[in-house]
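S.K.: My questions are about this predicted structure, shown below with the sequence.
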Amino acid sequence: MSIKMLSNKYKRIGLILFISGLIVGSTSISARQNFFEGWNAGSGLHQPIPALEPIFIEKYFGAFSIHVFDVIMLLGLIVYMLSKEKIEDDYINTLRLESFQLTSLLALTSAIILYIFSEDLKLSLDVFITLFLLAYLITFAIKKRLY
């Protein structure tokens, strides 16, 4: 079966989209507030969270722009994932399939375990998709290096 994929030059484009979305998304008020909450919970200290003001893109374009950059980050990962390697052969396609199978099983298993033990988990869809795509790319890179 032949898979239609993007050319290798799209790997750079996907990486640029991902990094720009990650940088803008990590500067949002909600991301910084979640960081402070996690820091306080992890350190055992219960310090008040400082009043956060919008910076960078959010300050000039509003909170909706952060959502747009989250989507750009996901699209960047997908473009990177669907781009060819420099040397593309049947072996790479087999590694892609094995990596996708392993990542799918891992994601489904972790989702079921999280659902069983934590009913009120607030994990948005974009976080789950991003973790799935990153896990796939890491699995593919490890399998490519091992074989």
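M.R.: Received the coordinates, thanks. Residues are numbered from 1 along each chain as shown.
S.K.: contacts, neighbours, all on C-alpha from now
M.R.: OK.
S.K.: so Leu95 sits right up against Lys143, yeah?
M.R.: Yes - with contact defined as Cα atoms under 8 Å, Leu95 counts as touching Lys143 (6.8 Å).
S.K.: What separation is there between the residue nearest the centre of the chain and Gly14?
M.R.: When Cα atoms, centre = their mean is applied to the chain, the residue found nearest the centroid is Thr130 (2.6 Å). The gap separating Thr130 from Gly14 is 14 Å, by Cα to Cα, to the nearest Å.
S.K.: list residues touching both of those two?
M.R.: Taking Cα atoms under 8 Å, 6 or more residues apart in numbering as the contact criterion, the residues that touch both Thr130 and Gly14 are Leu77.
S.K.: More neighbours: which of Leu95 and Lys143?
M.R.: Neighbour tally, Leu95 and Lys143, criterion other Cα atoms under 10 Å: the higher count belongs to Leu95, 18 against 15.
S.K.: Which strands or helices does the strand or helix carrying the more buried one pack on?
M.R.: Leu95 belongs to helix 90-117 when elements are defined using DSSP states H and E. In terms of contacts (3 or more Cα pairs under 8 Å, 6 or more residues apart in numbering; DSSP states H and E), helix 90-117 is packed against helix 125-146.
S.K.: Does anything pack onto the helix it packs on? Which helices or strands?
M.R.: Here helix 125-146 is seen to pack against helix 64-81, helix 90-117 when contacts are counted using 3+ Cα pairs under 8 Å, 6+ apart.
S.K.: ok, and here's another one to check against it:
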Amino acid sequence: MNIQILPNWCKKLGASVFIIFSVLSGINDMKRGFNDAICNCDSTLTQNEEIKDNQQDIILPDTKSEKLLDRSELNKVHLFLVLSYIGLFTYILSKEKVEDDYINKLRLESYQLSVLLFIILSLIIFVFFKDLKLTFDYFLESFMLIYLIIFFFKKRIY
């Protein structure tokens, strides 16, 4: 059975889409991290002062607008992550310059080995880290990257 694979030029397109949107996602995460650190420090100081004055917690009126901003930023970061995964998937499905039965065999072997490694790693994580909660994107990204690394080394070694 032969799977329809995208043309070779899609490899460059997929790689560039993956790199661009991964960098944009990282920049947005970094901005959110800096903003959260600054907001937490400021709110902690103001809440401590208010507790000393009134002996009770007073919710600041700006927290609702900050939560609205965080939701729109989260949607943007989520969109960037989805587009970066689509770019990586496009790269995986693109043909090599020389596409023959040997490359198809390497793809199959790489896929099989990455599935086995991924299942073993998932079981190890499940057994030793019971309270660890990971979202689907960690598994998706790690599986695709493991596949690409194995395929790269198999192609270079053989």
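M.R.: In hand now; what should we look at? Only a predicted model underlies this, so the values are computations on that prediction, with no experimental measurement involved.
S.K.: so what number do they get for TM-score?
M.R.: Overlay of the two chains. TM-score (TM-score structural alignment, normalised by the length of structure 1): 0.78; 127 aligned residues with a Cα RMSD of 2.3 Å.
S.K.: Include distance to Ile138 of structure 1 when you put the helices and strands packed on helix 125-146 of structure 1 into JSON lines, please.
M.R.: Written out in JSON lines, the entries for those read as follows (distance: least, Cα to Cα, whole Å):
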{"stretch": "helix 64-81", "distance to Ile138 of structure 1": "11"}
{"stretch": "helix 90-117", "distance to Ile138 of structure 1": "9"}
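S.K.: now, of these, which is deepest in the fold?
M.R.: Among those, judged by mean count of other Cα atoms under 10 Å, the one packed with the most neighbours on average is helix 64-81 (a mean of 20).
S.K.: before we move on, the earlier item: nearest to Asn40 of structure 1, out of the helices and strands packed on helix 125-146 of structure 1?
M.R.: Distances from Asn40 of structure 1 to each of those were compared using Cα to Cα; the shortest belongs to helix 90-117, at 22.9 Å.
S.K.: Give me the range in structure 2 that the closest one lines up against.
M.R.: Taking TM-score structural alignment as the measure, structure 2 aligns residues 101-128 with helix 90-117 of structure 1.
S.K.: how close does that stretch sit to structure 1?
M.R.: After superposition onto structure 1, stretch 101-128 of structure 2 sits on average 0.4 Å from its aligned residues (mean Cα distance after the TM-score superposition for structure 1).
S.K.: What residue in structure 2 is paired with Val127 of structure 1?
M.R.: Under the alignment defined by TM-score structural alignment, Val127 of structure 1 is paired with Tyr138 of structure 2.
S.K.: since we're on its match, how many residues are nearby?
M.R.: Around Tyr138 of structure 2 there are 9 residues (other Cα under 10 Å).
S.K.: Distance of it relative to Leu81 of structure 2?
M.R.: With distances taken as Cα to Cα, Tyr138 of structure 2 is found 11 Å from Leu81 of structure 2.
S.K.: same deal with Ile146 of structure 2?
M.R.: Applying Cα to Cα, the value for Ile146 of structure 2 to Leu81 of structure 2 is 18 Å.
S.K.: can you check Ile27 of structure 2 too?
M.R.: Using Cα to Cα, Ile27 of structure 2 is found at 12 Å from Leu81 of structure 2.
S.K.: do the same with Asn8 of structure 2
M.R.: Computed as Cα to Cα, the Asn8 of structure 2 to Leu81 of structure 2 distance reads 24 Å.
S.K.: Over to Ser122 of structure 2?
M.R.: With the distance defined as Cα to Cα, Ser122 of structure 2 ends up 22 Å from Leu81 of structure 2.
S.K.: Over to Asp131 of structure 2?
M.R.: 25 Å.
S.K.: Asp53 of structure 2 too?
M.R.: Note on Asp53 of structure 2: its distance to Leu81 of structure 2, by Cα to Cα, is 45 Å.
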